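K.L.:
sequence and predicted structure below; questions after.
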Amino acid sequence: MAKATASLSMAYRLHVASRVLAALACYGLTSLISIVLALIWPIPQAQAVLSSIMLSFAIYAVLIMWVFSVKSLRTIWLTLVVSSALFGLLAWMLLPEAGV
C-alpha cells in the first residue's frame, strides 16, 4: 500500500486537488444561478425562491460531474470564472437595489 501511494506524482496530486477545489467552487456558481433564476421567474417571489433552490441541487450535481469529466483544467477554471462573473453581474443588475 505504501508503494502505491508513494508512486503517485506530485503533479497528479495537484491535478486532483484542483478538480476538488473546482467542485467546491461550483457551489458559488450554483448559488449565483439560483439567485438569477429566482429573480427572473414570473411566479410569486416565495415560489420562485423555493423552486430555484430545489433546482440548484440538480445544477450542483451536474456541475460536479462536469468538473470530473472534462480533461483540461484550464477549460474547467476558465468556464467557472467566466460563468460566475456573468451570473454575478446579471444577479447584481436584476436586484431591485441595483438601480439605486
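P.N.:
Arrived safely, thanks for sending.
K.L.:
can we go C-alpha only for contacts and neighbour counts from here?
P.N.:
Will do.
K.L.:
where exactly do the strands run in the chain?
P.N.:
Counting by DSSP state E, no segments of the chain form strands.
K.L.:
now the closest residue to residue 87 other than its chain neighbours: how far from residue 69?
P.N.:
Closest residue to residue 87 apart from its sequence neighbours, by Cα to Cα, 6 or more residues apart in numbering: residue 32 at 5.8 Å. Residue 32 sits 22 Å away from residue 69 when distances are taken as Cα to Cα, to the nearest Å.
K.L.:
quick one: which of those two has more around it?
P.N.:
residue 32 (23 against 11; other Cα atoms under 10 Å).
K.L.:
quick one: buried residues of stretch 40-53?
P.N.:
Going by neighbour count (16 or more other Cα atoms under 10 Å), the buried part of stretch 40-53 is 48-49, 51-53.
K.L.:
residue 80 contacts residue 24, correct?
P.N.:
No - the pair residue 80 / residue 24 is not scored as a contact, 10.9 Å apart, by Cα atoms under 8 Å.
K.L.:
hold the first one in mind and look at this next one:
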Amino acid sequence: MLRYRLSVLSRVVAASVGAYAVTSLISAAFALALPWVTGASRADAVMLATMLSFAVYTMVALWVFCVRTALRAWIGLGCVAVAAGLVLLGARVLG
C-alpha cells in the first residue's frame, strides 16, 4: 500500500515539477531555434513557443500517468530534458 502511494506521489511530482522543467526547456529551445531555422522574427518565435508550451505541458503531464512505472516516467523526462538542453545549447552557440 505504501509503495503504491509513493508511486502516485512520484508521478504527481513528475507531472507537475518535471513537466514544468521539460516544458520550459522545450519552449526556450524552440524560441531560439525557430528564427535560425525559418527566419521568423524573434518576437514571433517567442510568442509561438509560449503558446505551444501550454499544449506541451498538458501532453507531458498526461504522458507521465500513461507510462507503466514512475521510474520510466522520470527516465523519459530526463531524456527529453537532455535533448531539449542540447538543442538549447546549440541554438545559443549558433545564434
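P.N.:
Received, thanks. As the structure is a computational prediction, the values presented were derived from the model and not from experiment.
K.L.:
circling back: quick one, what contacts the residue nearest to residue 87 of the first structure?
P.N.:
84, 87-88, 91 (Cα atoms under 8 Å, 6 or more residues apart in numbering).
K.L.:
so which of these comes closest to residue 40 of the first structure?
P.N.:
Proximity of these to residue 40 of the first structure (Cα to Cα) peaks at residue 91, which lies at 9.5 Å.
K.L.:
ok, that closest one to residue 34 of the first structure distance?
P.N.:
Taking Cα to Cα, one finds residue 91 of the first structure at 9 Å from residue 34 of the first structure.
K.L.:
can you count the residues close to the aligned partner of residue 60 of the first structure in the second structure?
P.N.:
Aligning on TM-score structural alignment places residue 60 of the first structure opposite residue 57 in the second structure. Residue 57 of the second structure: 21 surrounding residues under other Cα under 10 Å.
K.L.:
quick check, residue 57 of the second structure in contact with residue 21.
P.N.:
No - judged on Cα under 8 Å, residue 57 of the second structure makes no contact with residue 21 at a distance of 9.3 Å.
K.L.:
identify the residue nearest the equivalent of residue 91 of the first structure over in the second structure in space, chain neighbours excluded?
P.N.:
In the second structure, residue 91 of the first structure lines up with residue 88, judged by TM-score structural alignment. Distances taken as Cα to Cα, 6+ apart put residue 29 closest to residue 88 of the second structure, at 4.3 Å, once the chain neighbours are dropped.
K.L.:
with residue 42 of the second structure instead?
P.N.:
Residue 42 of the second structure's closest residue in space is residue 35 (Cα to Cα, 6+ apart), at 6.0 Å.
K.L.:
ok, the one you found - how many residues close by?
P.N.:
When neighbours are counted by other Cα under 10 Å, residue 35 of the second structure comes out with 18.
K.L.:
which stretch of helix or strand covers it?
P.N.:
helix 19-38 (DSSP states H and E).
K.L.:
returning to what we had before: return the subset of the contacts of residue 32 of the first structure lying in helices.
P.N.:
Using DSSP state H, the members of the contacts of residue 32 of the first structure that fall in helices are 84, 87-88, 91.
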